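Colleague: predicted model, plus sequence, below.
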Amino acid sequence: MRAWNPPTIPTLPVTAPAVSLHDTSSGRQVTTSPDGPARLYVCGITPYDATHLGHAATYVGFDLLNRAWRNAGHDVTYVQNVTDVDDPLLERATKVNIDWVELAERETELFRQDMQALRVLPPAAYIGAVESIPVVIDLIQVLERAGAVYQVEQDLYFSVTADGAFGEESGFDRDTMLSLFAERGGDPDRAGKRDPLDCVVWRGERPGEPSWPSPWGAGRPGWHIECAAIALTHLGSGIDVQGGGSDLVFPHHEMCAGHAQVARPGTSFAQVYSHAGMVGYDGEKMSKSRGNLVFVSALRNSDIDPMAIRLALLRHHFRSDWEWTDAELFEALDSLAQWRKAAALGTGAPAAPVVEEVLAAVADDLDAPRAVAAIDAWVAATLGVDGLADTSDPDAAVAIIAVADAALGIQL
């Protein structure tokens, strides 16, 4: 599956600091130390509807990590999946009377367009669930040889007790796990399972559903095994960062880790588990099930500059939960206009301290609000908001334009 076209970003004349991130598993902020190219896996969309701002906030957040690593001198191998066959997709296709493949292709293409407009760096490998079926089957066979897979009727399940570290990624107690598993697509009450938390790795064929051949009969992959197989195939074990929204902490990332750690014993699936916060709207988490969505494509089609959308997202720390408002978007439009006005002057307030602060802020757990504030302050000084314009640095605009793009993805 193809990704989207990469933006051209400037190379900075200075090297950014080492990147540190809050690790969900340990509860601490840790410094990343890639050995070779930094390896990043971020869970992708299930393409049964358009990209909403909750999605955008997650992918813009991890785009900051991609940029921060590159600015610190690292190559980056970034992998993302597309869950282009799954229950929600099939249900939506049936409801609106459209072929599920056509629906997946249409919404994936819209996602590509949204990401390109937001200047998100594309993954090196963009892999659909359907095309990953051969490596999923390979991984299930490895788990089967390890005694970690068993059959319930036509389905195969992963035994969570096979992973001695199960539960360490999320840190949740069993009652919380059971509750979240039931809420997020699990089947804790199914008869015949060894443990209520065991998850499907191969779903046997059902009437009217797509299926593919396998050693266990026709069927399709479970959700969690898909990401584990793609990540292991394209990045290996012990990846630098496993990323996604905070709603993926459990069960998705816990199960992915379990699959990978049983398949590759002695190695943690990821060194850091990083999670983006949830974006709300009208008092609730923005989600398709609630119908309270603000779509990136709808804003773009309303002539909203995608850089203003990105700037509005960057005014919130990527790990925070917050609520989208139209007022925030309009403020971002005004701020973007001021940034561009200041940059167009050519000269401005001294840029070197601003560049240093922006790079330091993004390297510090992707603190975009702090970085944005630094550029806001430079703009105010350059435009003389307080009545005293500062144009002492003749090369200021070039430096600010470069760091705004290279570190924050904002094209001025």
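Modeller: Arrived safely. Remember, it's a predicted structure, so these values are computed and weren't measured experimentally.

Colleague: going by C-alpha atoms from here, please, whenever you check contacts or count neighbours.
Modeller: Noted.

Colleague: so where do the strands sit in this structure?
Modeller: 20-23, 28-31, 38-42, 76-82, 125-128, 149-152, 155-158, 199-204, 219-221, 239-245, 270-276, 279-281, 284-285, 322-323 (DSSP state E).

Colleague: CSV for those strands, including distance to G346 and mean neighbour count?
Modeller: Formatted as CSV, the entries for those read as follows, by distance: least, Cα to Cα, whole Å; neighbours: other Cα atoms under 10 Å:
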stretch, distance to G346, mean neighbour count
strand 20-23, 33, 20
strand 28-31, 36, 14
strand 38-42, 35, 24
strand 76-82, 33, 21
strand 125-128, 39, 21
strand 149-152, 63, 17
strand 155-158, 60, 23
strand 199-204, 57, 24
strand 219-221, 55, 23
strand 239-245, 38, 23
strand 270-276, 36, 24
strand 279-281, 36, 22
strand 284-285, 42, 17
strand 322-323, 36, 18
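
Colleague: structure two is appended below for comparative analysis:
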Amino acid sequence: MVEIKLHNTKSRRKEVFEPIDPENVRMYVCGPTVYDRAHIGNARPVIVFDVLFRLLRHVYGADHVTYVRNFTDVDDKINARAAESGRSIGEITAETTQWYLDDMAEVGALEPSHMPRATAYIAQMVTMIEDLIARGHAYAAEGHVLFSVESYKDYGRLSGRAVDDMIAGARVEVAPYKRNPMDFVLWKPSNADVPGWQSPWGRGRPGWHIECSAMSFELLGAEFDIHGGGNDLMFPHHENEIAQSCCAHPEGKFARFWLHNEMLQVEGKKMSKSLGNFFTVRDLLDQGVPGEVIRFVFLSTHYGKPMDWTEKKAREAEATLRKWRSMTDGVEAVEVSPAALEALADDLNTAGVITELHRLAGAGEAGALKATAGLLGLLTDEIGGWATVPAADLSALEAKLAAAREAAMASKDFSEVDHLKSALLAAGVEVRMSKAGVELLPGAGFDAAKLEGL
């Protein structure tokens, strides 16, 4: 049996992973709030935990791994989107849920074993909230139900925060019905304009955190193996999940391993709409960036480190994948490389696996290359259609630009060089000129039609 080691956020160290039940290895990952397209940062945990899912299936067997990833389809952002668009909440969530599934399939993610929607588990949430009140961990006030943070002595352990320090620096809603400013909402009242369900505390809807606790308990039990998500969810979402789950079901320890992926940057900067570097997965796909290329770039950086998305990385990934696909076309996959499996089992060292893939390609071991890449969800038939489109042959234009540059050096008239460069840039081609010569590289938005007549 392959020994898997994972960095456990809870213990802050790498630990040997031993499942509670090897016949049913269980993992829960926080999914999206469905009100819009998934941006590329949303895709990182999907790809990271898809690789872990594949590794667990490889080691324990596909029939012995249960993976749950939820959809949050009741949320104030969804309500706001419905109000501003005039569309129904059900219509919006149905559309955006399908968008998410389509986009994640494009980047090669397998569908989880279960994809529960929060609105299908309202009854279970109400039951859990009632249990928390009965056990003295929650209280009702003015149509709300709140979790009492002081009632759970280990609150803050996951994120390494002390409750007193959190209260001192709290940026939380100050409400007269809260006993403690850190107490968080389990249930809140709904007016006639937003979704609501009948409950012992009146018509209302659940708070965000309770849904994951209720759904994970229903589908995975009081204690399961792995809980994952982005590190932006560590506090307060995951901290609150732990508190309410352990208090409602003290017979279990909730999740034994916690894994968190780091955030994503674009060209060295934090992604934001104000910087103009914010884009969705669908934006990239529509610009001609294959989903497999997105996946490759993401996996080139360890999940525990910040990842920088750049056009250069995307171009290099596309070139590599084209070469590997030409090598493995029609080749039968053989055994996964032991070195690659060892790297992946060492806290998902995907960059180490890619290094081994380069070695296999260099050695001409096509069968092992195909099998090993498949462990990362690369070189699969499901996401390989893009590679059947031939890469652009810009050699003639490279020669033409090189000749124009040589002539310009003699005549000092660079107008033709400037004309060619402008046309190439407008077509989405990066122009590199050096003493070694001219190199043209199609970018993500490459449009060959704009080069006609050059």
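Modeller: Cool, got the structure. Everything numeric here is computed off the predicted structure, so don't read it as measured data.

Colleague: number of nearby residues for D154 of structure 2?
Modeller: For D154 of structure 2, the neighbour count with other Cα atoms under 10 Å is 15.

Colleague: my bad, should have said A345 of structure 2
Modeller: Neighbours of A345 of structure 2 using other Cα under 10 Å come to 22.

Colleague: so it touches I4, yeah?
Modeller: Yes. With contact defined as Cα atoms under 8 Å, A345 of structure 2 reaches I4; the gap is 4.5 Å.

Colleague: format the strands of structure 1 as TSV; extra columns: distance to A407 of structure 1.
Modeller: As requested, the strands of structure 1 are arranged in TSV below (distance: least, Cα to Cα, whole Å):
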stretch	distance to A407 of structure 1
strand 20-23	15
strand 28-31	18
strand 38-42	17
strand 76-82	15
strand 125-128	22
strand 149-152	44
strand 155-158	41
strand 199-204	39
strand 219-221	37
strand 239-245	19
strand 270-276	18
strand 279-281	22
strand 284-285	28
strand 322-323	22
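
Colleague: how about the ones you listed, which one is nearest D367 of structure 1?
Modeller: Taking Cα to Cα, strand 20-23 is the member of those nearest to D367 of structure 1, at 9.8 Å.

Colleague: who touches L336 of structure 1 in this structure?
Modeller: Shown in contact with L336 of structure 1 (Cα atoms under 8 Å, 6 or more residues apart in numbering): 307-308, 311.

Colleague: likewise for N277 of structure 2?
Modeller: Per Cα under 8 Å, 6+ apart, neighbours of N277 of structure 2: 266, 271.

Colleague: go on, the one 5 residues further on?
Modeller: Going by Cα under 8 Å, 6+ apart, R282 of structure 2 touches 37-38, 103.

Colleague: over in structure 1, see which of these survive.
Modeller: Counting by both residues aligned by TM-score structural alignment, their matches' Cα atoms under 8 Å, structure 1 reproduces these contacts from the contacts of R282 of structure 2: 37-38, 103.

Colleague: burial check on the nearest residue to D75 of structure 1 once chain neighbours are set aside, number of neighbours?
Modeller: Leaving aside its chain neighbours, D75 of structure 1 sits nearest to P37 (4.6 Å; criterion: Cα to Cα, 6 or more residues apart in numbering). Neighbour count for P37 of structure 1, taken as other Cα under 10 Å: 16.

Colleague: all helices of structure 1, in order?
Modeller: 53-71, 87-95, 100-117, 133-145, 174-183, 223-235, 254-263, 296-301, 306-314, 326-344, 352-363, 368-383, 396-408 (DSSP state H).

Colleague: okay if I get these as CSV plus distance to Y41 of structure 1?
Modeller: Below are the helices of structure 1 laid out as CSV (distance: least, Cα to Cα, whole Å):
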stretch, distance to Y41 of structure 1
helix 53-71, 10
helix 87-95, 22
helix 100-117, 16
helix 133-145, 16
helix 174-183, 22
helix 223-235, 7
helix 254-263, 11
helix 296-301, 23
helix 306-314, 21
helix 326-344, 29
helix 352-363, 18
helix 368-383, 21
helix 396-408, 20
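
Colleague: closest to A165 of structure 1 out of these?
Modeller: Closest to A165 of structure 1 of these, according to Cα to Cα: helix 254-263, at 7.5 Å.

Colleague: tell me which residue of structure 2 lines up with L21 of structure 1.
Modeller: In structure 2, the residue equivalent to L21 of structure 1 is L6, according to TM-score structural alignment.

Colleague: roughly how far apart are the closest residue to that match other than its chain neighbours and I294 of structure 2?
Modeller: Nearest non-adjacent residue to L6 of structure 2, counting by Cα to Cα, 6+ apart: D347, 4.3 Å away. Applying Cα to Cα, to the nearest Å, the value for D347 of structure 2 to I294 of structure 2 is 21 Å.

Colleague: with S422 of structure 2 instead?
Modeller: From S422 of structure 2 to I294 of structure 2 the distance is 28 Å (Cα to Cα).

Colleague: show me what contacts the counterpart of H55 of structure 1 in structure 2?
Modeller: H55 of structure 1 maps onto N42 in structure 2 when the alignment is built from TM-score structural alignment. The contact partners of N42 of structure 2, by Cα under 8 Å, 6+ apart, come to P32.

Colleague: C227 of structure 1 touches E254, doesn't it?
Modeller: No. When contacts are counted by Cα under 8 Å, C227 of structure 1 is not listed as touching E254 (11.4 Å).
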